[in-house]
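1. let's see this in three dimensions:
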Amino acid sequence: MSAQWQEPPVTGPSVRQSRRGPVRRLVVGNRPSSPATVTDLTAALGAATRRGAGPVPVDRVDVEESTAAAARGHVAGTALDPTSTAARMGAAAAAMTALDLPAGITDPVSWNGFGALIPVLSGSPGAGASVVAAALADTLQTAGRCVLLVDAADPARSGLAAAAEVEGPWTSALTPDLSLRFSWRGQALLTRLESTLPVITPGMVPPPPQWLPELDPLHVTVVDIGHDGWRAAANPLAGPGGWLRLGTPAQRPLLVVRPTRPSLRHAEQVLARLEPWVSAGAAVNPYQLVVVGAKRWPAGVVGAAGRRLEPMTETAVFVPHDEEVQVAGVTAELLPDRLLDAVTPLLTRWNLLPDAAGRPRRRLR
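-> The predicted structure follows:
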């Protein structure tokens, strides 16, 4: 069934027409409905998203993002049939949700096969989680470790979008509209999402087992969760939040912030959103706080930390400011040594670096 806007015949001026122009009607299947509004269109596209999902319930966030993307494509002329686009997005989200429906909320996930698992969660917008994820992966690969770097973000909003010099030729199809692409970042394997759909909503992010390649031995998996820590922490049972599920062997999530009071206030709310899931035994709290853009806490900043975050500020790891990275972001080049040096003590403390890591670092191409 197709949908398109149709201009009605001009029958005479009215107060509404003089202020807003002619009222347009939404034509579905070549049959005009009652005069359409933004609310009508939103409701129709939301219903199409749910129809596409079938019996699998999809999160409200996925419905809203699918509706907005389909409507935007229609207005821009890139989606001639917005209801079909919305339905395909609903189907993709439902397919990923159905892959990992847990038998019980508190049933632990098996992280076997991932090696040591380090999910990286952003505590506030623009905190630098992608830089931290890349720094961890680069430090490990220059020490000779076999590393998988997972980019779970929507490609259009990913901080790792330029992290590989070329796109790898290996793909793994998940649905007709969604797949994983494997590329190389130096000698680390980078995995990211690809889609023919306008956006990738949180519900379209495949569950962790789907990201695991046939790579043996895999020493460490570093995950840039993406999708805003606030949303990821809302539901660790599906989507990007699935990397925070309680499991064995235990993962070590990192929470990334900026050295500012607003960033700490944001991070406190991310922890508050995750807290009920942790209390229920379904998720794990961040294991370590990482501060990007400073060598120490600026005066007066730590006081903004709430009761959940404050204990983590005492053992925070600091990743210093780097002008080049601030301007260019994460590129295909390995990050500067000063950033890798900042996370090396953390990885050493976790016994993830071999003894040879103390020798001069090998800059891989």
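2. only C-alpha atoms from now on, for both contacts and neighbour counts.
-> Will do.
3. look up the closest residue to the spatially most central residue of the chain, ignoring the ones flanking it.
-> Of all residues in the chain, the one closest to the mean position by CA atoms, centre = their mean is G226, 2.7 Å from it. Setting aside the residues directly before and after it, G226 is nearest to A153 in space (CA to CA, 6 or more residues apart in numbering), at 4.6 Å.
4. so that neighbour touches L193, yeah?
-> Yes. Applying CA atoms under 8 Å as the test, A153 and L193 come out as touching, 7.5 Å apart.
5. touching both of the two, which residues are there?
-> Listed as contacting both A153 and L193 by CA atoms under 8 Å, 6 or more residues apart in numbering is no residue at all.
6. any idea how far the residue nearest to G226 lies from V131?
-> Computed as CA to CA, to the nearest Å, the A153 to V131 distance reads 14 Å.
7. and the closest residue to V317 other than its chain neighbours, helix, strand or coil?
-> Leaving out its chain neighbours, the residue that sits closest to V317 by CA to CA, 6+ apart is V290, at 4.7 Å. Reducing the assignment at V290 to three states with DSSP: H, G, I helix; E, B strand; the rest coil gives strand.
8. and V290, how far from V325?
-> In this structure, V290 and V325 are separated by 17 Å, where distance is defined by CA to CA.
9. between those two, which has more neighbouring residues?
-> Taking neighbours as other CA atoms under 10 Å, V290 and V325 compare with V290 leading, 26 against 14.
10. one more to put side by side:
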Amino acid sequence: MNTEWVDHDSESSTGGVEQRDRTLTRLACRSWQDLPTADVVAAVESGELTTANHGAAAGQRVTAATAASAAAVQRQGVAPVSDAVADWSGFGAVIPVLAGSPGAGASLVAAVLSDALSSLRQRVLLVDTAEPVRSGLATAAPVEGAAEAGPHESVRVRHSWRDESTVLARLETELPVFTPGMVPPPRFFKPTNGALDVTVVDIGHDAWRMAAHPLSGPGAWLRSGSPPVRPLLACRASRPSLSQAEQVLARLEAWNEAGVITFPIQLVVVGASSWPAGVTGAAGRRVAALLEEAVFLPHDSTVAVEGITAEPVPKRVRAAIMPLLSRWGLVASSPVTSRRAVRRRNRKDSPA
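-> Next comes the predicted model:
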């Protein structure tokens, strides 16, 4: 950390939390006048955390370094205020996965997708945008690969092989808080060698907060572009999860209507084989539009206890996602999928 912006007038007098917050906010805002509010807030929080453990001077240095890192990273991507479209041509089919509610299982959905595709010899990039200590994919690779330089000295991307067809890209930093703007632009996650068939992205940040301003950080994976991305929304088979998922979609709707992001097109229900009685009544109009084609990932006791490990997700869970991949043309259609497609067409074509 080379940044040494310290307010010496306030260093000797902490002046309480309110005074410290004002000082830290001034330091964070010095890094870049266009730094999004979410990054300013996170930089201040990193300073408060450091102050509590190491004193005011250390807290100010960490706030300045965190804000400087976020500013440097964002200046290397599409500007947060830009409505420019993205070029996804080097990533294959891009599938971002959002959590509709806390604990919805977005990391599991991402792992299921990547393992299912890898089992069919698809070349997959599995991207983890989560803060490192909160990652649901932290133990998804049997051996850690090398950490490569990122867009700033405080942000690195580690590429590891999950299996012979899947590269896992995860973030690392020595700073105590990872702000949304510190998530590198998509190109920094791409391996330097080899073509990709599919890129699966675990948008491991609070989707509710991200949806307020999804044009930077992890939300950059939702940007409209060519070819179009195919976002999935993960939820649980419960009324609270559907209600919260509706609110995430409500926030994203305006951005979608402005043409700058792609709205989630698929609902994946984690840990269930069907809807319990009365649950779908909690769906608002946006979630309701996704109910008919919802995919259910059955409960698996080992995954529920162990989480995502270096072992492939159990076959029965992977099998549940195959019809969706067939429908999207990412894998060959199976007879079961074809029969379901025929039934759907017959229902649509039948007279009222």
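11. follow-up on the earlier one: trace the residue nearest to the centre of structure 1 over to structure 2, please.
-> G226 of structure 1 maps onto G204 of structure 2 when the alignment is built from TM-score structural alignment.
12. do G115 of structure 1 as well
-> Across the two structures, G115 of structure 1 finds its equivalent in G92 of structure 2, going by TM-score structural alignment.
13. hang on, that match packs against D197?
-> Yes. Contact status for G92 of structure 2 versus D197: in contact at 4.5 Å, counting by CA under 8 Å.
14. ok, the closest residue to A86 of structure 2 other than its chain neighbours - contacts?
-> Nearest non-adjacent residue to A86 of structure 2, counting by CA to CA, 6+ apart: G225, 4.3 Å away. Residues in contact with G225 of structure 2 (CA under 8 Å, 6+ apart) are 85-88.
15. can you tell me which of those residues lies nearest to L126 of structure 2?
-> Looking at the contacts of G225 of structure 2 and their distance to L126 of structure 2, the nearest is W88, at 14.9 Å (CA to CA).
16. gap between V248 of structure 2 and P218 of structure 2?
-> Spatial separation of V248 of structure 2 from P218 of structure 2 under the definition CA to CA is 15 Å.
17. translate P186 of structure 2 into the numbering of structure 1.
-> Per TM-score structural alignment, the equivalent position to P186 of structure 2 in structure 1 is P208.
18. hang on, its match packs against L244?
-> No. Using CA under 8 Å, P208 of structure 1 and L244 do not qualify as a contacting pair, with a distance of 10.0 Å.
19. the more surrounded of these two?
-> Comparing P208 of structure 1 with L244 by neighbour count (other CA under 10 Å), the higher total belongs to L244, at 31 against 23.
20. now do the strands in the stretch 51-200 of structure 1.
-> Listed in chain order, the strands found in the stretch 51-200 of structure 1 under DSSP state E, counting those that start in this stretch are 109-110, 116-122, 147-151, 170-175, 178-185, 188-195.
21. could I get those strands as CSV with mean neighbour count and distance to M204 of structure 1?
-> Supplementary listing: these in CSV, determined by neighbours: other CA atoms under 10 Å; distance: least, CA to CA, whole Å:
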stretch, mean neighbour count, distance to M204 of structure 1
strand 109-110, 18, 19
strand 116-122, 26, 18
strand 147-151, 27, 13
strand 170-175, 14, 10
strand 178-185, 21, 8
strand 188-195, 22, 10
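22. do you know which of these lies nearest A294 of structure 1?
-> The stretch from these with the least distance to A294 of structure 1 (CA to CA) is strand 116-122; that distance is 16.4 Å.
23. do you know how far the counterpart of S243 of structure 2 in structure 1 is from T37 of structure 1?
-> In structure 1, the position corresponding to S243 of structure 2 is occupied by R265, as judged by TM-score structural alignment. Distance from R265 of structure 1 to T37 of structure 1, counting by CA to CA: 38 Å.
24. neighbour count winner among these two?
-> Between R265 of structure 1 and T37, counting by other CA under 10 Å, R265 is the more crowded of the two (18 against 13).
25. and the more buried one, what element?
-> Assessed by DSSP states H and E, R265 of structure 1 sits inside helix 261-279.
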